[in-house]
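structure, please.
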Amino acid sequence: MKHNDDGRRHAGRYGRFALACLLPAALLAGPAHADGWPYPGWQDDGVVRVKALALLQTANATLLSQPSATRTLQQWCAEHRLAAEPRIRALRDTDTRKPANAEIRRQLQVGADEPIGYRRVKLACGERVLSEADNWYVPSRLTPEMNRLLDTTDTPFGTAVRALNFSRRTESARLLWSPLQQGWEMRPLAASAGKPLEIPEQVLQHRAVLYKDGNTPFSLVVETYRRELFAFPLNQRETGR
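The predicted structure follows:
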């Protein structure tokens, strides 16, 4: 019995010693966000900030060059291994209502009495929400099947209306976060301070109009992209797929 008591005392001392060693590292890493941020490699230094800006500009340019944000995000998800199955899901918010104002009706080229549909969704890859979108659209310019999908399912908008072979014209594109301060190129890059890079939840916003038949607008969308675009270990090594 004494031998067992001694073993328990030794185990307790070793456990307290290990905990004391781990606490400083945990405190240095800072609090983790609910979405799992930060991920390995995203420390706050000049080189990482340059890489973050390059990634943000790449995402922005790719979204601007493609007609469907859904397909662009799916490709981004696959390339950066954000989920085991790189498939975009639309998570509908059925509680929010935002009636179309006069400016939205003007851009959609409809009168005051024309019914306007509204859809608010989050586009997720696996468990990661990559963007949130407010979408106003003209049901009379879609097929009955398209309207059914939009009204009763979580099908992403771009997927539901894909048969229209639509085009997209971006009205505005705003970076909501700048990893580097103005004039950074005239100063030495900052060394790591041993803390994670703080990235705000919203990093990029696009406002765009979708057209069918060349010049008939049928949808106006405001998309806000989130930091989960960067939810992968930076500088990860290539492994077999």
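
please count neighbours and contacts with C-alpha atoms only from this point.
Will do.

okay, which residue is most central for this protein?
Leu130 (2.2 Å; CA atoms, centre = their mean).

ok, it touching Ala124?
Yes: contact criterion CA atoms under 8 Å: Leu130 and Ala124 qualify, at 5.6 Å.

what are the buried residues along the lengthiest helix in the chain?
For the chain, the helix with the greatest residue count under DSSP state H is helix 2-29. For helix 2-29, a neighbour-count test (16 or more other CA atoms under 10 Å) marks nothing as buried.

this one next, for a side-by-side:
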Amino acid sequence: MFVLPAVLPLVFLACLLAPARALESGAPSPAEPWPDTAAMRRAAQDFIDELNRTLLAQPSATLTLERWCGARGIGDPALVRAERERAGEDPAPQEVRALLGADAQTPVRHRRVRLTCGAIVLSEADNYYRPDRLTDEMNAILDTTDTPFGKVVRPLDFRRRTLEARLLWRPAEEAPSSGTLEVPRFVLAHRAVLTLPDGTPFSALIERYTSGVLAFPAPK
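Okay, the predicted model is just below:
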């Protein structure tokens, strides 16, 4: 059984705390305009808090987002796809290799995607993973299709260990402007490691959830 480091390398901790680099093109679809009132700000905060709790409680962010979209009418059908951004993919830094238990000779791949539902961009994610801990079929699907990572590796019965969950926007703490509620590009960020049932890590994730998670009509 592989044991994740009790203390993460300092450089990787700095990476977790620094703002993640956004994809260079394809800005997320904005939420439908909501009136900027105290009640709408409280509602937006409640939705973001709910999504955060749900993500923390489930191993697969992809399935969580599909259920989120299905319950709120985002996309038709509520099917999450991964749009890959190959130009932004980089070699894994040493700190990520250490987290995944990979030495200098062990391949670690980087998959950079936008998770979308219909025309709505829900999140942007960087995923470093060890192909030697996946099946050949899984690796082929990841290399050649837009299937989200969580769906591809679902047969592994993986676990998710959250390293950081950060609310990037707290609308209820800000005063309303009496105009239209302006939602920032990113509202929530997670850093996590996926492991096999025995604790062996195979993927390190950086996820930024966009204004698109609120792309539904304002609550009554």
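
rewinding a little: alignment lookup: the residue nearest to the centre of structure 1 to structure 2.
When structure 2 is aligned by TM-score structural alignment, the residue opposite Leu130 of structure 1 is Leu122.

quick one: contacts for Arg42 of structure 2?
171-172 (CA atoms under 8 Å, 6 or more residues apart in numbering).

coming back round to it: list the contacts of the residue nearest to the centre of structure 1.
Contacts of Leu130 of structure 1 by CA under 8 Å, 6+ apart are 73, 122-124, 225-229.

how close does the helix or strand hosting it sit to structure 2?
Assigned by DSSP states H and E, Leu130 of structure 1 falls within strand 128-137. Comparison of strand 128-137 of structure 1 with structure 2 after fitting gives an average deviation of 0.3 Å (mean CA distance after the TM-score superposition for structure 1).

where along structure 2 do the strands fall?
Under the criterion DSSP state E, strands of structure 2 are mapped to 80-84, 109-117, 120-129, 159-167, 186-195, 201-210.

in a markdown table, list those strands along with distance to Thr145 of structure 2.
Output for these, formatted as a markdown table (distance: least, CA to CA, whole Å):
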| stretch | distance to Thr145 of structure 2 |
| --- | --- |
| strand 80-84 | 9 |
| strand 109-117 | 12 |
| strand 120-129 | 15 |
| strand 159-167 | 23 |
| strand 186-195 | 21 |
| strand 201-210 | 18 |
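
who's sitting farthest from the centroid in structure 2?
What lies farthest from the middle of structure 2 is Ser178; by CA atoms, centre = their mean that is 31.7 Å.

quick check: closest non-adjacent residue to it.
Distance criterion CA to CA, 6 or more residues apart in numbering; nearest residue to Ser178 of structure 2, sequence neighbours excluded, is Asp36 at 5.2 Å.

again, but for Ala190 of structure 1
Gly46 is the one closest to Ala190 of structure 1 (CA to CA, 6+ apart), at 4.6 Å.

show me what the residue nearest to Ser178 of structure 2 aligns to in structure 1.
In structure 1, Asp36 of structure 2 lands on Asp44 (TM-score structural alignment).

can you tell me what Pro156 of structure 1 aligns to in structure 2?
Using TM-score structural alignment, Pro156 of structure 1 lines up with Pro148 in structure 2.

any idea how far Leu63 of structure 2 is from its match?
For Pro148 of structure 2, the distance to Leu63 of structure 2 (CA to CA, to the nearest Å) stands at 10 Å.

of these two, who's got more company?
Taking other CA atoms under 10 Å, Pro148 of structure 2 and Leu63 do not tie; Pro148 has more neighbours (22 against 17).

residues touching the more buried one, list them.
62, 80-82, 115, 142.

please redo it, this time with the cut-off set to 7 Å
62, 81-82 (CA atoms under 7 Å, 6 or more residues apart in numbering).

and for Thr224 of structure 1?
131-133, 202, 204-206.

out of those residues, which is most surrounded?
So for the contacts of Thr224 of structure 1 (other CA under 10 Å), the most neighbours sit at Ser131, 25 neighbours.

what sits closest to that residue if chain neighbours are left out?
Using CA to CA, 6+ apart and skipping residues adjacent in sequence, the residue nearest Ser131 of structure 1 is Tyr225, 4.2 Å away.

could you do Leu205 of structure 2 as well?
Nearest to Leu205 of structure 2 is Asn127, by CA to CA, 6+ apart, at 4.7 Å.

format the contacts of Thr224 of structure 1 as a markdown table; extra columns: distance to Arg8 of structure 1.
Listed next are the contacts of Thr224 of structure 1 as a markdown table, based on distance: CA to CA, whole Å:
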| residue | distance to Arg8 of structure 1 |
| --- | --- |
| Ser131 | 51 |
| Glu132 | 53 |
| Ala133 | 56 |
| Gln202 | 50 |
| Leu204 | 55 |
| Gln205 | 57 |
| His206 | 60 |
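
having no further points to raise, I will conclude here.
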